[in-house]
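In: fold the following and give me the result.
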Amino acid sequence: GHSMGDKTLIKVGQALKKLCKRPGDYAFRLGGEEFCVIASNMNYQETLTFAEIIITEIEGLKIPNEYSAVSKYLTVSIGSFVSVPKKTETTDYFMSIADKNLYQAKGEGRNRVIVTI
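Out: Modelled structure (predicted):
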């Protein structure tokens, strides 16, 4: 029920926070079951590696997910975007690209990351 869902959100949030070790790295909940991680000063390969670590860590929490066709444990899909921001680009712009990539990751089978530049 709701209590289990709340505990799951807390565990995921704590795991993400623990992985954000560098100054300028942030993890926060957007709402519902969506979280956002901002990791600054990473290139494409570093971003991909970091996202893969997140995927491994979350599944490693071994939170039961009996209704999933992907895994018996909770997994995450990640959409990411790597860019040097320009003054004309808004937060909404970056979030919309990351969100598009998230839906692509889900559409391709979940438990994966899609990163674009």
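In: make it CA atoms for all contacts and neighbour counts henceforth
Out: Noted.
In: all helices of this protein, in order?
Out: 2-19, 44-60, 91-107 (DSSP state H).
In: among these, which comes closest to residue 34?
Out: Nearest of the helices of the chain to residue 34, taken as CA to CA: helix 2-19 at 9.3 Å.
In: so which residues make contact with the closest one?
Out: 26-29, 33, 35, 37, 54, 57-58, 63 (CA atoms under 8 Å, 6 or more residues apart in numbering).
In: give the buried residues for it.
Out: 8-9, 12-13, 15-16, 19 (16 or more other CA atoms under 10 Å).
In: from the residues you listed, pick the one nearest residue 47.
Out: For those, the nearest to residue 47 is residue 19 (12.8 Å; CA to CA).
In: columns distance to residue 81 on top of the helices of the chain, output as JSON lines?
Out: Formatted as JSON lines, those follow (distance: least, CA to CA, whole Å):
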{"stretch": "helix 2-19", "distance to residue 81": "18"}
{"stretch": "helix 44-60", "distance to residue 81": "9"}
{"stretch": "helix 91-107", "distance to residue 81": "5"}
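In: alongside the first, I'd like the structure of this one:
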Amino acid sequence: MPRLPAQATRKGKRRTANHTGEIMRINIYSQELTSEVILVEKASNTEVVYHAAQLILHSSEKLHHPPEDDDRSAVTFWLPKSDHRREEMAKAFEEIAAIFRTAPKATGLD
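Out: Model (predicted):
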């Protein structure tokens, strides 16, 4: 799969364009973050079983009636098939973890 073009952004960082060439950005605010991560398994109608890591986002208890109605928002990362791509993505998430641990403490909200 070819790499999509990237554009320079502030502080020398780069953003990757989506398949239409437009910049795609997803914002998850710190108040929405939880530490809940789950493994998702989904069988398709072609008998292929897909797996994903899902980061569950904060959701008000008032939105779930009855309580077993788990339709909370989440960010779902579908796992690549190849070991190479899985390792690439694991390294990217390790970079995110490093940023969480080392970014200046005086920024952000809880």
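In: TM value for the aligned chains?
Out: The TM-score (TM-score structural alignment, normalised by the length of the second structure) is 0.25; 44 aligned residues with a CA RMSD of 4.6 Å.
In: before we move on, back to that, restricted to buried residues, select the contacts of helix 2-19 of the first structure in PyMOL.
Out: Buried residues among the contacts of helix 2-19 of the first structure (16+ other CA under 10 Å), as a PyMOL selection:
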select buried, resi 26+27+37+54+57+58+63
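In: and the contacts of helix 2-19 of the first structure, which of them are in strands?
Out: Using DSSP state E, the subset of the contacts of helix 2-19 of the first structure located in strands is 26-29, 35, 37.
In: got CSV for these, with distance to residue 106 of the first structure too?
Out: Below are these laid out as CSV (distance: CA to CA, whole Å):
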residue, distance to residue 106 of the first structure
26, 23
27, 20
28, 20
29, 19
35, 15
37, 17
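In: from the contacts of helix 2-19 of the first structure, which two are the most distant?
Out: 26 and 63 (22.9 Å).
In: re earlier: how about TSV for the contacts of helix 2-19 of the first structure, with distance to residue 46 of the first structure added?
Out: Putting those into TSV (distance: CA to CA, whole Å) gives the following:
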residue	distance to residue 46 of the first structure
26	16
27	17
28	20
29	22
33	25
35	19
37	14
54	12
57	16
58	18
63	27
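In: returning to what we had before: closest to residue 102 of the first structure among the ones in strands among the contacts of helix 2-19 of the first structure?
Out: residue 35 (11.3 Å).
In: show the contacting residues for that closest one.
Out: Neighbours of residue 35 of the first structure in contact, by CA under 8 Å, 6+ apart: 13, 27-29.
In: repeat that for residue 49 of the second structure.
Out: Neighbour list for residue 49 of the second structure: 41-43 [criterion: CA under 8 Å, 6+ apart].
In: tell me the helices and strands packed up against the helix or strand hosting residue 89 of the second structure.
Out: If you go by DSSP states H and E, residue 89 of the second structure is part of helix 83-102. Judged by 3 or more CA pairs under 8 Å, 6 or more residues apart in numbering; DSSP states H and E, helix 83-102 of the second structure has no packing partners among the helices and strands.
In: could you give me the buried positions within that helix?
Out: Within helix 83-102 of the second structure, judged by 16+ other CA under 10 Å, no residue is buried.
In: any idea what sits nearest residue 16 of the second structure, other than its immediate chain neighbours?
Out: residue 6 (4.3 Å; CA to CA, 6 or more residues apart in numbering).
In: and for that neighbour, the neighbour number?
Out: By the criterion of other CA atoms under 10 Å, residue 6 of the second structure has 14 neighbours.
In: now the contacts of residue 49 of the second structure in CSV, with distance to residue 74 of the second structure and neighbour count?
Out: CSV is the format used below for the contacts of residue 49 of the second structure (distance: CA to CA, whole Å; neighbours: other CA atoms under 10 Å):
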residue, distance to residue 74 of the second structure, neighbour count
41, 15, 12
42, 15, 11
43, 19, 10
